[in-house]
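Student: this one's structure only:
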């Protein structure tokens, strides 16, 4: 018959002491002498005893576990944020549960319910493209459970923290870069307009045009879920409808790469005919032909900062730190896709 895991009662029986004394010794209680602690710890090691940390944490009403909800782990930005999150969590003694919404609101809602049921101490979330409000996240706010947004966030969630980059400035820098390269008819491939990050990237796009005396043309703004096929279809739509463009600012690298594929297939030279800037600095953006100019989002740093903030909120219990916004500055990485001579 298979032997079960040793318990504190077995240790107590072997040492001929109370199980409550064993429990206090294992928890390093000051009510137990060092001599007794040494005896208990030695016997526990000999018998192969392992503390039930989950039960111990639940008694303290804490699981030392945080939930992380991301749209897609396959995206380099989100895998980078996870690396930053796990580095901080591991150092701080927290476990991490990672879940993917796959850009679906219903899936995100079910994930959040499961995390609540698993009694996580806090949650880090970058919402899906279908999420237009934070109603399903109100439980955390109402029950004083720390929640920190990173990258994508909900503006209707006052009293919550977020760690983001300056999306408006990033878009402004990208479009200004294209204008300085001689572009005057710049298309913008945007994500769903209900999400704050895409609202802000569109705002930056418009402001850059305004500041350089270029008339805004709504026909040049195409919204989608920003998959590669969407970038391909958006470029195709512009060109087949006879809408002339000499630049594209895409709200992510994946859709920009789709546009590159369509343009190359139709004998458009990049960047001479159409210069392109993406967003997020996916690894593939550096190795495609031509290499893609893009905005770096500092995913690893965002992950570290967001997790630091969440754990601080969990450990301090101070409501005043729950409403904090950290904004990182964007970085434009210039590559071949926009490296044209000024005035072409």
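Tutor: Done, it's in. What you see is a predicted model, and the numbers here were worked out from it, not measured in a lab.

Student: from here on, contacts and neighbour counts on C-alpha atoms
Tutor: Will do.

Student: Next SSE downstream of the lengthiest helix in the chain?
Tutor: Determined from DSSP state H, the single longest helix within the chain is helix 299-316. Moving toward the C-terminus from helix 299-316, the first helix or strand encountered (DSSP states H and E) is strand 325-328.

Student: Next, the buried residues of that next one.
Tutor: residue 325 (16 or more other CA atoms under 10 Å).

Student: Run through who's touching the helix or strand just after that strand.
Tutor: As assigned by DSSP H and E, the chain's next helix or strand after strand 325-328 is strand 331-333. Under the criterion CA atoms under 8 Å, 6 or more residues apart in numbering, residues 170, 173, 174, 293, 294, 295, 296, 297 lie in contact with strand 331-333.

Student: Surely the fifth one forms part of a helix?
Tutor: Yep, that's residue 294 we're talking about. No. Looking at residue 294 with DSSP: H, G, I helix; E, B strand; the rest coil, it is strand, so not inside a helix.

Student: how close does it sit to residue 50?
Tutor: 50 Å (CA to CA, to the nearest Å).

Student: before we move on, back to that, out of the contacts of strand 331-333, which comes closest to residue 267?
Tutor: Nearest to residue 267 among the contacts of strand 331-333, counting by CA to CA, is residue 293 at 20.0 Å.

Student: Thought residue 278 was touching that closest one, still the case?
Tutor: Yes. Using CA atoms under 8 Å, residue 293 is in contact with residue 278, at 6.2 Å.

Student: thinking again about what came up before, which strands or helices does the longest helix of the chain pack on?
Tutor: If contacts are counted by 3 or more CA pairs under 8 Å, 6 or more residues apart in numbering; DSSP states H and E, helix 299-316 sits against helix 76-91, strand 122-125, strand 147-150, strand 161-165.

Student: Which positions in that helix come out as buried?
Tutor: 299-314.

Student: okay, how far is it across stretch 322-330, tip to tip?
Tutor: First-to-last distance for stretch 322-330 - CA to CA - comes to 24 Å.

Student: who's in contact with it?
Tutor: Contacts made with stretch 322-330 from outside it, assessed by CA under 8 Å, 6+ apart, are listed as 146-147, 158-167, 169-170, 295-298, 313.

Student: Give me the neighbour count for residue 219.
Tutor: 10 (other CA atoms under 10 Å).

Student: Pretty sure it sits in a helix.
Tutor: Yes. Assessed by three-state DSSP, residue 219 belongs to a helix.

Student: From residue 241, how far off is it?
Tutor: Taken as CA to CA, the span from residue 219 to residue 241 is 10 Å.

Student: which helices and strands sit right next to the helix or strand encompassing residue 209?
Tutor: Element membership for residue 209 (DSSP H and E) is helix 196-211. Packed against helix 196-211, as judged by 3+ CA pairs under 8 Å, 6+ apart, are the following elements: helix 167-180, strand 186-190.

Student: How about residue 186: what's its closest non-neighbour residue?
Tutor: Nearest residue to residue 186 in three dimensions, chain neighbours excluded: residue 247, at 4.4 Å (CA to CA, 6 or more residues apart in numbering).

Student: before we go on, here's another structure to hold up against the first:
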């Protein structure tokens, strides 16, 4: 039977007290640098890992962080998770990743499961279907540290990190206008998401700047974030069947962009120019082509994690919170 090495085993081998070994492993200031090095070098040599269950019982902390995103396969979220883990692991935390698939019920289950697993805090990007926030507000009121990224909940007093959605949408829409397009449709995510409102502001601002009237009939919302079968295609068909067919489309998210391009190809409308949000590394291979707004996903994940750990490790209740807005970059195809 496997028997893990304990602090007592290290103490016996190095002829030190268990309390000295424990303090050295924690980096205690009262232990000499020479003793710390001796203990840490030996711990590394035998691949010693402190028992997380014992540690959590002693310190009332699990050293684990919960992550709730709509879909790990989404390039943006996979990049953000890489950023989260890069900081979490460097600070001694493990991560537990869960997917909502943009469904409200799944998000509720995931949040409750993570809380019951006694995670020290949660980093979340809201599901497209989520309109009721009681499951998040309840945990927050109970003292569970929560940080939002990308799709944020404006009303909650906590740290948030997102990108400059207004600027990104403006640049993408203006690019389409400068390509000679005047009938620019907008394929949007669900209406209640923070990113939907912000990106629509940028879209409208670009139209206004170039004296193109905003038309509601050119906007289609995907209330399930494109997670429902044929949702994006049906939205695209309704746009393509308008009396005045769009000559360009501004798309508001990665998943919607993929669905949009697939629908244009299927319905032989490749002449329509598309620009939108996408963090794909192979965007130049898409057909039809896609000029894209890129978000600093990795950096967003890093900042969200640093924010969360600052709440977790604070000696006193945190009462001042920050919303960080990171810049986007626009990459035109031509």
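Tutor: Thanks, I have it. Quantities reported herein were computed from a predicted structural model and do not represent experimental measurements.

Student: Can you tell me which of the buried residues of helix 299-316 of the first structure comes closest to residue 320 of the first structure?
Tutor: residue 313 (8.9 Å).

Student: Contact partners for residue 45 of the second structure?
Tutor: Contacts of residue 45 of the second structure by CA under 8 Å, 6+ apart: none found.

Student: Residue 98 of the second structure now?
Tutor: Taking CA under 8 Å, 6+ apart, one finds 66, 67, 68, 69, 110 in contact with residue 98 of the second structure.

Student: run the last query once more with 10 Å
Tutor: Neighbour list for residue 98 of the second structure: 66-72, 106-107, 109-111, 113-114, 124 [criterion: CA atoms under 10 Å, 6 or more residues apart in numbering].

Student: Residue 39 of the second structure now?
Tutor: Taking CA under 10 Å, 6+ apart as the test, what residue 39 of the second structure contacts is 10, 11, 14, 16, 20, 21, 22, 23, 24, 25, 33, 45.

Student: which stretch of helix or strand covers it?
Tutor: helix 33-45.

Student: Tell me the buried residues in the following helix or strand past that helix?
Tutor: As assigned by DSSP H and E, the chain's next helix or strand after helix 33-45 of the second structure is helix 52-59. Buried positions in helix 52-59 of the second structure, judged by neighbour count with 16+ other CA under 10 Å: none.

Student: outside of helix 52-59 of the second structure, which residues touch it?
Tutor: Against helix 52-59 of the second structure from outside (CA under 10 Å, 6+ apart): 60, 61, 62, 63, 64, 118, 120.

Student: Recalculate using a threshold of 8 Å.
Tutor: 61, 62, 63.

Student: Show me what secondary structure element comes after that helix.
Tutor: Following helix 52-59 of the second structure in sequence, per DSSP H and E, is strand 64-69.

Student: compared with the first structure, how much does that following strand deviate?
Tutor: Strand 64-69 of the second structure: mean distance to aligned residues in the first structure after superposition is 0.8 Å, counting by mean CA distance after the TM-score superposition for the first structure.

Student: counterpart of that strand in the first structure, which residues?
Tutor: Mapping strand 64-69 of the second structure onto the first structure (TM-score structural alignment) gives residues 65-70.

Student: Tell me if I'm right that residue 189 of the first structure and residue 237 touch.
Tutor: No. Between residue 189 of the first structure and residue 237 there is no contact under CA under 8 Å: 11.7 Å.

Student: The two - which one has more neighbours?
Tutor: residue 189 (27 against 13).

Student: returning to what we had before: for the contacts of residue 39 of the second structure, pick the one with the most neighbours.
Tutor: Using other CA under 10 Å as the neighbour criterion, residue 21 leads the contacts of residue 39 of the second structure with 26 neighbours.

Student: what angle separates the host helix or strand of that residue from helix 33-45?
Tutor: Using DSSP H and E, residue 21 of the second structure falls within helix 18-26. Helix 18-26 of the second structure and helix 33-45 are oriented at 80 degrees to each other (axes from the mean of the first three to the mean of the last three CA atoms, to 10 degrees).

Student: Need the nearest residue in space to the aligned partner of residue 207 of the first structure in the second structure, chain neighbours excluded.
Tutor: Counting by TM-score structural alignment, residue 207 of the first structure corresponds to residue 205 in the second structure. Closest residue to residue 205 of the second structure apart from its sequence neighbours, by CA to CA, 6+ apart: residue 170 at 6.6 Å.

Student: Okay, the counterpart of the one you found in the first structure and residue 319 of the first structure: tell me how far apart.
Tutor: In the first structure, the residue paired with residue 170 of the second structure according to TM-score structural alignment is residue 172. The gap separating residue 172 of the first structure from residue 319 of the first structure is 35 Å, by CA to CA.

Student: These two: who's more crowded?
Tutor: Neighbour tally, residue 172 of the first structure and residue 319, criterion other CA under 10 Å: the higher count belongs to residue 172, 22 against 14.

Student: I figured that one hits residue 211, correct?
Tutor: No. The pair residue 172 of the first structure / residue 211 is not scored as a contact, 9.8 Å apart, by CA under 8 Å.

Student: Contact partners for residue 14 of the second structure?
Tutor: residue 39.

Student: residue contacts, residue 45 of the first structure?
Tutor: Applying CA under 8 Å, 6+ apart, no residues contact residue 45 of the first structure.

Student: number of nearby residues for residue 199 of the second structure?
Tutor: 26.

Student: got it, and residue 15 of the second structure?
Tutor: Neighbours around residue 15 of the second structure, by other CA under 10 Å: 10.

Student: With residue 266 of the second structure instead?
Tutor: 11.

Student: for residue 220 of the second structure, same thing?
Tutor: Residues near residue 220 of the second structure, counting by other CA under 10 Å: 21.

Student: which secondary structure element contains it?
Tutor: Per DSSP H and E: strand 219-221 holds residue 220 of the second structure.

Student: Counting by contacts, list what that strand packs against.
Tutor: strand 184-188, helix 231-240.

Student: let's go with 10 Å and repeat that
Tutor: Under the contact criterion of 3 or more CA pairs under 10 Å, 6 or more residues apart in numbering; DSSP states H and E, strand 219-221 of the second structure touches strand 184-188, helix 231-240, strand 248-251.

Student: how big is the offset of it relative to the first structure?
Tutor: Mean for strand 219-221 of the second structure is 0.5 Å (mean CA distance after the TM-score superposition for the first structure).

Student: what does that strand rub up against?
Tutor: So strand 219-221 of the second structure is contacted by 184-191, 196, 200, 231-232, 234-236, 238-239, 249-252 (CA under 10 Å, 6+ apart).

Student: Kindly recompute the last result at 8 Å.
Tutor: 185, 186, 187, 188, 189, 190, 191, 235, 239.
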